[in-house]
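>>> Take this sequence and fold it.
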Amino acid sequence: MDQARIDALGDMLFEAQRTRQPIDKIAALEPTCTIEDAYRIQSRMMDRRIADGEKVIGKKIGLTSKAIQDALGVYQPDFGILTDAMLFQDGDTIDLGTLMQPRVEGELAFVLKHDVNGPGVTALDVLQATAYVTPCIEVVDTRFQDWKIAIQDTVSDNASCGVFVLGREKTDPRDVDLRLAGMVVCKNDEVATSGCGAAVQGSPLNAVAWLANTLGPLGKPLKAGEVILSGSQAALVGMQGGDTLSVEIAGMGKCNVHFTGKALA
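Next up is the predicted model:
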């Protein structure tokens, strides 16, 4: 796909995000779009957001668990960019009117103390480079007409990232078994779904290593101070205005968020 068409599609996604008006899927607009093309579209959309004042603060990994892959019908991981405009803190309130078709994921966030640059990065390398981990609520969103998306769609759409909420507790990942730590997602104090770290590529450490090894050859290391979202450990959860969602991971604390307003869908 030529650069002019890449730019046009990235601009369409940027405008969809800005105006909350969904667009046709990339897979329908450009049936021959490759995953490489999709990442170029993502780059264009995020360049527009950064030029509009947002600051890059990390990266996210998507489609890491079987539950999420089955829900979306997409069967390989992808990645996107996190900015300061997407960040909320434990206990904050999110207006659903700023989103389009949001769903909640519960996962583990890594904050790095050293750069991690692939290829050749192992789970042990990630462990040694991590300052701390904390529970995270990711609110995924799509700028397309619905969630029946192909891999080219979610990649183009910044790995379907909406916003995310970080917990307050900071845990040394050497003090817990990230594979076995159980996670519970509650909606309005009732259990909505559950999982554990092993659901994410066998361990969240493996997911972060995959990201480092994928981005390293592209000249994009994971940087000290960045937030890395390692991927959902359980099924997606829907929400509406008035709901309170919480994610608790054994040995690593809890993260809460309240929702007001109304999304498009």
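>>> contacts and neighbour counts: CA atoms only from here.
Fine.
>>> which residues sit against stretch 229-240?
59-65, 67-68, 71, 96, 102-110, 136, 183, 192-200, 204-205, 207-208, 259-263 (Cα atoms under 8 Å, 6 or more residues apart in numbering).
>>> same thing but at 7 Å, please
Stretch 229-240 has contacts (Cα atoms under 7 Å, 6 or more residues apart in numbering) with 59-65, 67-68, 103-110, 193-197, 199-200, 204, 207-208, 259, 262.
>>> Let's see this one next, to set against the first:
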Amino acid sequence: MVTENKSKIESHAKHLASAWENGEGVQPLTAVDPDLTIDEAYYVQLQTIQESVEGGRKITGKKIGLTSKAMQDMLGVGEPDYGHLTDDMKVSNRGEIPANKVLQPKVEGELAFILKDDLVGPDVTSLDVLQATDVVVPALEIVDSRIKDWKITLPDTIADNASSGLYLLGDNPKKVTDIDLKQIGMAVYKNDQLQNTGVGAAALGDPAKCVAWLANKLAKYDITLKAGEVILSGALSAAIEAEPGDHFYAKFAELGEVSVTFTE
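Alright, predicted model coming up:
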């Protein structure tokens, strides 16, 4: 971490942490610190994760966000972002999420890569990703924001662990050699009503390309993707708002179904 910014980074991490302490979203970091840079935002994220690990949590993987052109255009950026996954974020397939475990949840359907080998940037290719992948499974990511009303800019969401909340994985893993990642179709339902559809190619044209981008981006911060980690490769369609009582499920061609219920 950049030494001269250490106190600033720690202060911003505490600001975000106060959202959970108070049970409601906080003011955007960019309102508190209009000069917050992308690099500094990633260091805020790393500070938060470091504190989480020191508190007993384990890193289980990473998530990639902003993989669609629509989302990139909305935030005025030209590349994705990423966040960390920890063991307390995982929900069982067909499980329940109580209201006190989320602030402003939205649900996304995507493909998850489970690695069998490390991926070390900065020169990772999509082919390297496929060779390092054990299996691919369907996933639901519950994105959440500690920023009130989702009033986020790019530095805000990066600092907030790329708006990571929770995640759950399907029960039907497939080898990458047995499926066409770009062509896998997905349909997401909320309370038995179809909300949206997507296809693998919606994530930067190829979900494996997203994972390669991540491995190369992480090299800048001396972070390696590890064997056994779960990599959420990016939403295949728009995020859907969730309220207590809502039931979500996503159906993936060849990969089966993944579902979750939000409770009071």
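>>> TM value for the aligned chains?
Scored against TM-score structural alignment, normalised by the length of the second structure, the superposed chains reach a TM-score of 0.94; 261 aligned residues with a Cα RMSD of 1.5 Å.
>>> picking up where we left off before, among the contacts of stretch 229-240 of the first structure, the buried ones, what's the ChimeraX command?
To isolate the buried ones among the contacts of stretch 229-240 of the first structure in ChimeraX, judged by 16 or more other Cα atoms under 10 Å, type:
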select :59,60,61,62,63,64,65,67,68,103,104,105,106,107,108,109,110,193,194,195,196,197,199,200,204,207,208,259,262
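>>> List the ones among the contacts of stretch 229-240 of the first structure that fall in helices.
Secondary structure from DSSP state H places 67, 68, 204, 207, 208 of the contacts of stretch 229-240 of the first structure in helices.
>>> CSV for these, including distance to residue 120 of the first structure?
Output for those, formatted as CSV (distance: Cα to Cα, whole Å):
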residue, distance to residue 120 of the first structure
67, 28
68, 27
204, 17
207, 14
208, 12
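>>> out of those residues, who's nearest residue 159 of the first structure?
residue 68 (12.4 Å; Cα to Cα).
>>> nearest residue to residue 49 of the first structure other than its sequence neighbours?
Computed as Cα to Cα, 6 or more residues apart in numbering, the closest residue to residue 49 of the first structure that is not its neighbour in sequence is residue 14, at 7.1 Å.
>>> so the equivalent of the one you found over in the second structure, which of the three states?
In the second structure, the residue matched to residue 14 of the first structure (TM-score structural alignment) is residue 17. Under DSSP: H, G, I helix; E, B strand; the rest coil, the three-state class of residue 17 of the second structure is helix.
>>> Residue 17 of the second structure and residue 31 of the second structure: what is the separation?
According to Cα to Cα, to the nearest Å, residue 17 of the second structure stands 16 Å off from residue 31 of the second structure.
>>> Which parts of the second structure are strands?
Here the second structure has its strands, by DSSP state E, at 59-65, 81-86, 95-98, 106-115, 133-143, 166-169, 185-190, 193-199, 230-235, 240-241, 247-252, 256-263.
>>> So which of those is nearest residue 43 of the second structure?
strand 81-86 (11.4 Å).
>>> how big is the offset of that closest one relative to the first structure?
Once the two structures are superposed, the average separation between strand 81-86 of the second structure and the matching residues of the first structure is 0.5 Å (mean Cα distance after the TM-score superposition for the first structure).
>>> helices and strands around that strand, which ones?
strand 59-65 (3 or more Cα pairs under 7 Å, 6 or more residues apart in numbering; DSSP states H and E).
>>> The aligned partner of residue 103 of the second structure in the first structure and residue 144 of the first structure, how far apart?
In the first structure, the residue equivalent to residue 103 of the second structure is residue 100, according to TM-score structural alignment. In this view, residue 100 of the first structure and residue 144 of the first structure are 9 Å apart by Cα to Cα.
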